[in-house]
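Novice: Let me see the structure of the following:
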Amino acid sequence: MGVVVDPAVPPEIAGLLRANGPLLARIRAGWVPPAALPVPVRRRNSSSVALLAVTPLVIALMAVLLESPAAPAGFLLLGGFVFVVLVKIASISEVPEDDRSHERALYEKARLHDGRYLIPHDFDEEAAAVLRRAQLAIGAVLRSHVNAEGLLDGARNAIMLPEQEWEIARLLAKLSALRTEHREMLARGLAPEAAAVARPLQSALDSSEAAVVARVEALERYAGHVAEAERAYHARDQIEELRASLPRYEELLAESGAGTMAVAEIERLAEDADTVERTLRRSVTSAHEAFRYLEG
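Specialist: The predicted structure is shown next:
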């Protein structure tokens, strides 16, 4: 289970958020990345090249000065050069510029879209398990061949199922937060009067969880109908391949004089193809009905 993003967030930003779950967790915990370097500072590499270029000249000049009566000037030049090198080293950023820019960009996007994405830390163990069930069901539908081939309503699936995932995740995150608070309160111990008030709160949590689970179960039923249609879809393709080769088998049987022995089997294959076709249509119809229930 990764980062869940509101489908209303632009796709490029949603992709950035989903790809950076660990950094989002650090940002949520209060971490602030260093600011991006200003443009003039980013061109500091040119000064490094210049420093490298003059180094041999400085060394040669120092050697001449140190061998001459002007040795103090040589030591002064050496000290000044070392100072410049040390300043240059100290000015080098500890964070690579690309990393700094990426982290800062993510930080700004995370702040801008706060409340429109959820990270694994937002879910307790029970909620995470329920969300995984929903994601598995949604993934099974969206990756199916019957959806890709247009036997289902692919456009509506592409819009509605991510919306279902976000709504389920949003509710589970709220449930997790309230459930954690409630458990911590109970762990501290309650007076009898407070315990009487807390019991309806626990019932509210249980009822909310049951409602969310019911949504997930509806998704799972839909995915089950799609899986049945998927099996029938593949079986139909396989049977069509077999039917395409029937003339060759019939020719072989006729030439070998064994035609009467296999006529029934050949006829049964044709009947199987019709049965699978009806199963596929029935499965797709059931999937459409389950989808309408989700919309309900």
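Novice: Only C-alpha atoms from now on, for both contacts and neighbour counts.
Specialist: Noted.
Novice: in the stretch 101-250 of the chain, which spans are helices?
Specialist: 125-142, 145-148, 154-187, 192-244, 246-256 (DSSP state H, counting those that start in this stretch).
Novice: Just the angle for the last one relative to helix 192-244, thanks.
Specialist: Looking back up the chat, that one is helix 246-256. Counting by axes from the mean of the first three to the mean of the last three CA atoms, to 10 degrees, helix 246-256 points 50 degrees away from the direction of helix 192-244.
Novice: Alongside the first, I'd like the structure of this one:
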Amino acid sequence: MSEDVIRPRPVVDTTLPEELREDLLREAVAPESRHARDDGQAASRALRLREGGVQLLGVGFTLVLALLTAGWYLGMVIVSIGLIAYVGALAVRKEADPLVRAVGGAIGAGAFAAAPLWLFDLLPQDPPGGVPWLLFGLLVGLVTADTLTAQVPETPEEHHRDRVLLPDDISAADHGLLVAVQQTIDRVTDARVELGSSDTLDTARGLSVLREQEWRIASLLARQRELRRGYVRRWQQASSPRVREVLRPQREHLTAVEGHIRARVDQIVEYGRLVDESVLAHREWEQCQEALAATDDYADLRAEASLMSLPSPEVADLADTAEVARRVRDDSVARVHAATTGLAELPEH
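Specialist: Below you'll find the predicted structure:
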């Protein structure tokens, strides 16, 4: 039997809320989504860079047209609006770096505070022609810093990674133990469906206990895998028999742990066997009840059919009539036959 055949399912910590457990389990059984998300982080950063570039291109192109056609006044309006709008969007984005958000807020506040000075001609003279480009340079710096420092929000699956155990977290030699537990869970789940309202096994509680046992066993197997790897590494690197003698208690502990886990798994498997026998007995009881309920119909049919064993007066009368008719026809045939025979025996003249 190949390893894939007995590969266990991922196991999620039973102390987590049910909805979160289901989400984590779906994520765990679909590894391609994790790879897609890892690739998507780089793709999202590149997407933000492209979006920022498009925004800068739009503001810069509009700024150039404004400076060439209407002068610095319209250019200041355009670049100030673009800068303040980006700072406002930066303030509400959770993935933005706090330092970039603070610097952007200071720049936006400064641009907003300085706007009335040139907007209402409060300055003694027009600002230098390079001021719009200075604001545009600040906008370029903000967009670049935000793109490079923004963090991709952590998903619940990543946050609770230590609460999910994958098959690779457990030694392949121990997969069979976890599979035996999961097969028992599947049996109890099927039994709950089949028993329905007649669930005398309390399968709801049984499933709760089994899933808790599944998590505990999977956790022990995962820790055993790590400790076994450390033991094997130290054993292989041991420079003398005395070092290996010091390692002997570790091997004994690992052997005892495996025995304890196997004993619990055997107990769980035995429970699954008893559940199967209970379901079989329930199925037999249902079939017997169904057979007993239908027996009355068979008895009624037999009682009704038993009347057929008695002679029917109507059929007897029909038989007598048929017998009389037969005899009449036989007599007629006999007379015709006799007459025909007599004609044949007349002498010829």
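Novice: With both chains overlaid, what TM-score comes out?
Specialist: Once superposed, chain against chain, the TM-score is 0.57 (TM-score structural alignment, normalised by the length of the first structure); 199 aligned residues with a CA RMSD of 3.6 Å.
Novice: circling back: take the helices of the stretch 101-250 of the first structure and lay them out in CSV including mean neighbour count and distance to Met62 of the first structure.
Specialist: Formatted as CSV, these follow (neighbours: other CA atoms under 10 Å; distance: least, CA to CA, whole Å):
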stretch, mean neighbour count, distance to Met62 of the first structure
helix 125-142, 19, 68
helix 145-148, 19, 75
helix 154-187, 17, 68
helix 192-244, 16, 78
helix 246-256, 13, 94
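Novice: what's the following helix or strand after the helix or strand that contains Asp39 of the second structure?
Specialist: Element membership of Asp39 of the second structure, judged by DSSP states H and E, is helix 31-69. Moving toward the C-terminus from helix 31-69 of the second structure, the next helix or strand (DSSP H and E) is helix 72-92.
Novice: ok, back up a step: kindly reformat the helices of the stretch 101-250 of the first structure as CSV containing distance to Ala50 of the first structure.
Specialist: Output for these, formatted as CSV (distance: least, CA to CA, whole Å):
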stretch, distance to Ala50 of the first structure
helix 125-142, 56
helix 145-148, 59
helix 154-187, 54
helix 192-244, 64
helix 246-256, 80
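Novice: wait, which of those helices is closest to Leu17 of the first structure?
Specialist: helix 154-187 (14.2 Å; CA to CA).
Novice: helices or strands up against the closest one?
Specialist: strand 4-5, strand 117-118, helix 125-142, helix 192-244 (3 or more CA pairs under 8 Å, 6 or more residues apart in numbering; DSSP states H and E).
Novice: Make a markdown table out of the ones you listed and add distance to Arg183 of the first structure.
Specialist: Below are those laid out as a markdown table (distance: least, CA to CA, whole Å):
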| stretch | distance to Arg183 of the first structure |
| --- | --- |
| strand 4-5 | 25 |
| strand 117-118 | 22 |
| helix 125-142 | 13 |
| helix 192-244 | 9 |
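Novice: Residue in the first structure paired with Trp133 of the second structure?
Specialist: In the first structure, no residue is paired with Trp133 of the second structure according to TM-score structural alignment.
Novice: Check which helix or strand Trp133 of the second structure maps to.
Specialist: helix 131-149.
Novice: Please enumerate residues in contact with that helix?
Specialist: Here helix 131-149 of the second structure makes contact (CA atoms under 8 Å, 6 or more residues apart in numbering) with 45, 48-49, 52, 56, 60, 72, 75-76, 79-80, 82-83, 86, 96-97, 100, 104, 107.
Novice: And stretch 63-80 of the second structure, by the same measure?
Specialist: 59, 62, 111-112, 115, 129, 131-132, 135-136.
Novice: residues in the first structure matched by that stretch, start to end?
Specialist: Going by TM-score structural alignment, stretch 63-80 of the second structure lines up with nothing in the first structure.
Novice: Equivalent analysis for stretch 105-114 of the second structure, please.
Specialist: By TM-score structural alignment, stretch 105-114 of the second structure lines up with nothing in the first structure.
Novice: So for that stretch, what gets flagged as buried?
Specialist: Buried residues in stretch 105-114 of the second structure, defined by neighbour count with 16 or more other CA atoms under 10 Å: 105, 107-108, 111.
Novice: Quickly name whichever of those residues is closest to Val164 of the second structure.
Specialist: Nearest member of these to Val164 of the second structure, counting by CA to CA, is Gly105, at 40.2 Å.
Novice: ok, that closest one to Tyr298 of the second structure distance?
Specialist: According to CA to CA, to the nearest Å, Gly105 of the second structure stands 89 Å off from Tyr298 of the second structure.
Novice: still on that earlier bit, show me which residues of the helix holding Asp39 of the second structure are buried.
Specialist: 45, 48-49, 52, 55-56, 59-60, 62-64, 66-67.
Novice: go on, stretch 91-111 of the first structure?
Specialist: Applying 16+ other CA under 10 Å to stretch 91-111 of the first structure flags 100-101, 103-107, 110 as buried.
Novice: contacts for that stretch?
Specialist: Here stretch 91-111 of the first structure has contacts from 13, 16-17, 23-24, 27, 32-37, 42, using CA under 8 Å, 6+ apart.
Novice: can you do 10 Å?
Specialist: Stretch 91-111 of the first structure is contacted from outside by 13-14, 16-17, 20, 23-24, 26-28, 31-37, 41-42, 44-45, 85, 112-114, 116-117, using CA atoms under 10 Å, 6 or more residues apart in numbering.
Novice: for the aligned partner of Val243 of the second structure in the first structure, what are its contacts?
Specialist: Aligned counterpart of Val243 of the second structure in the first structure: Ala194 (TM-score structural alignment). Applying CA under 10 Å, 6+ apart, we find Ala194 of the first structure in contact with Leu186.
Novice: what comes into contact with stretch 316-328 of the second structure?
Specialist: 312-313, 315, 329-334.
Novice: Show where it falls in the first structure, residue numbers please.
Specialist: So stretch 316-328 of the second structure sits over no part of the first structure, by TM-score structural alignment.
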